[in-house]
Each structure stands twice: as structure tokens, then as C-alpha cells.
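Colleague: sequence? don't have it. structure:
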């Protein structure tokens, strides 16, 4: 190839680069080939320019796809799904979805007052066991025990309700502490109780 033919190849590449719709990867390969041909001499240059000419012809023969006729971008479906989900009402969390509780059995319902009374008496015995022998009249354990005895004598139903509330709060506290602990790790007290 002569110098004029060489310049024609480089001019064809520049024209193809300026044309709309050219494939960027094919153009990048052709430009790299043109840089190698420009730096080469002799037979190597001639072979690289011939190869570059074939590459430019292949790029020119590919019909350009107009932007309007092209298919929608692949993420268009995802965008519409996200829009639909954003407008949809969120379902309630699983922890809030509960089946209605079955009615209590007649025997259980009949025994609940007795069980409540027995639990309250057990709590009174526990409170009495925690009072030290030599505790004075204003010792906190003795004051709490006297208060519980007075409630038991004057308002046993209130004491049962108070005892149930305290048990529920203690259970909530245990559940909260368990949720703060890393999974798989037990406290020392739990390990001792299991032995």
C-alpha cells in the first residue's frame, strides 16, 4: 500500500468514528489496530493496514440501529415492578399475624382461680423466706412482706392481678435480655441451671 492508500484507511476510520450508531467495542479494536499500524514499518505495516481495512468494512456493513426502534432497556421491567411494589400496601409482619386463640377448656377455666391463689401464696412464702431473721421493722424485705400480707388479707384479687403483672414483666425482661445476647451463647446462670 502506498502513503495515499494508508491515509485513506485512517480517514475511513475517522469517518466511521464520527458516524452515529457505531459499536464502541469494534471501534476501540479498530483504533488499537490503527495505532499499531502507524507505529509499524514495511510488510508489517502493510498487513496491519489490510487487516484494519477489513475491520472498517465490517463495522461499516453493520446497520446502525436507530435509538427509537431499539428495545426497551433490560431494567425497564424491574423499574415497573419497583413502582408497583412502592404503591402496594405492605403486608403486616409475621409477628403481628396471629391465629385467633381457641376458647379455653372448661376444666382449665374452672382451675384458673385456684392456680392463681396457689401462685400468690407461693409468692408470699418466697417473700417471707427472703426476710432476714435479724431484720429491723424498716428493713426493705420486711416492709415488702408486710405489704404483701396486708394485700393478701384485704384485697386478694388485687394481689393476684399484681402478681400476674409482675410475672409478665419478669418474662418480658428475660426475653429482652435473651434477644440482646449473641446467638448460641448462654449466660453463666443458665449453664448452672442446666447442670
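Modeller: That came through, no problem. Please read all numbers here as calculations on a predicted model, not as lab measurements. Residues are numbered from 1 along each chain as shown.

Colleague: all contacts plus neighbour counts: C-alpha atoms, from now on.
Modeller: OK.

Colleague: Tell me which helix or strand residue 55 sits in.
Modeller: Take DSSP states H and E as the rule and residue 55 turns out to sit in helix 42-61.

Colleague: If we go by neighbour counts, what in that helix is buried?
Modeller: 45, 46, 48, 49, 50, 51, 52, 53, 55, 56, 59 (16 or more other C-alpha atoms under 10 Å).

Colleague: and if you look at stretch 133-152?
Modeller: Going by neighbour count (16+ other C-alpha under 10 Å), the buried part of stretch 133-152 is 141, 142, 144, 145, 146, 148, 149, 151, 152.

Colleague: Alongside the first one, take a look at this:
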């Protein structure tokens, strides 16, 4: 016997039973591909402009610049997926930094239950 569904479960069941209200339009797929390609090209131009001129061979910016340039020449399809992936990661990182900050007055795990030691008064004879 199946247990009673809660309110959210009933709403989910109703939504799943409804037919999709948005029609499938192949034109939108083509538009999305074009937009993705344009965004990738824009990001590539931006990243290649910021390349350091006199960087050493192990400079991380120079290495990234060289690898993107090689990827663009050798496998443009992979580069488009790679840039999209990095863009998604960047968006997630920005979301993570925009969250609420932890309150400063919350005790840390190591200090819970511990009391600070009282300072002893020193006498002249010590």
C-alpha cells in the first residue's frame, strides 16, 4: 500500500500529468547554437587580449593563453564545450561568493564548551 502523498508530492504529480505547455521549436535549437558560438568567440577574443607579453614559460596566464590558442586551432568544437564548462563554473563560483556571510559571533567548533582561563594576579615575590 502506498503512503499518502504530501502537498508537494500532489503538486508534483499534477505537473507531471499535464502536457508540456511549451511547443518544441527546432528554430530555438539553431538559435541557441548560434548564440553559444557567438558567446564563445567573444570570450575567446577577451581572453586572448589579456595575454601577458613578456611572461616566462611557466607563467599560468601564458600557459592558459597558449593552450586556448592551440585548442582553437586543433579542436574548435572541444574548445566551445570547454569555454561553456568554464563559464558555468565561474557562474557557480560567483553564486557561492554572493551567499550570506557567516555571523562573526558564532563560536567555532573547537571553542564550544571551553572557557577562557582566568589570569592569575602576580605577586612581587614570584
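Modeller: Received the coordinates, thanks. Fair warning: this is a prediction, and the values are worked out from it, not measured in the lab.

Colleague: Report the TM-score for the pair.
Modeller: Overlay of the two chains. TM-score (TM-score structural alignment, normalised by the length of the second structure): 0.55; 94 aligned residues with a C-alpha RMSD of 3.2 Å.

Colleague: Can I get the buried residues of stretch 133-152 of the first structure in JSON lines including distance to residue 101 of the first structure?
Modeller: Formatted as JSON lines, these follow (distance: C-alpha to C-alpha, whole Å):
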{"residue": "141", "distance to residue 101 of the first structure": "39"}
{"residue": "142", "distance to residue 101 of the first structure": "41"}
{"residue": "144", "distance to residue 101 of the first structure": "36"}
{"residue": "145", "distance to residue 101 of the first structure": "37"}
{"residue": "146", "distance to residue 101 of the first structure": "39"}
{"residue": "148", "distance to residue 101 of the first structure": "33"}
{"residue": "149", "distance to residue 101 of the first structure": "35"}
{"residue": "151", "distance to residue 101 of the first structure": "32"}
{"residue": "152", "distance to residue 101 of the first structure": "32"}
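
Colleague: would JSON lines of those residues with secondary structure be doable?
Modeller: Below are these laid out as JSON lines (DSSP: H, G, I helix; E, B strand; the rest coil):
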{"residue": "141", "secondary structure": "helix"}
{"residue": "142", "secondary structure": "helix"}
{"residue": "144", "secondary structure": "helix"}
{"residue": "145", "secondary structure": "helix"}
{"residue": "146", "secondary structure": "helix"}
{"residue": "148", "secondary structure": "helix"}
{"residue": "149", "secondary structure": "helix"}
{"residue": "151", "secondary structure": "helix"}
{"residue": "152", "secondary structure": "helix"}
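
Colleague: The second structure: matching residues for the helix holding residue 55 of the first structure?
Modeller: Using TM-score structural alignment, helix 42-61 of the first structure corresponds to no residues of the second structure.

Colleague: What helices and strands are in contact with that helix?
Modeller: helix 3-18, helix 24-39 (3 or more C-alpha pairs under 8 Å, 6 or more residues apart in numbering; DSSP states H and E).

Colleague: Any chance of JSON lines for these, columns mean neighbour count and distance to residue 177 of the first structure?
Modeller: What follows is those, written out as JSON lines (neighbours: other C-alpha atoms under 10 Å; distance: least, C-alpha to C-alpha, whole Å):
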{"stretch": "helix 3-18", "mean neighbour count": "14", "distance to residue 177 of the first structure": "67"}
{"stretch": "helix 24-39", "mean neighbour count": "15", "distance to residue 177 of the first structure": "59"}
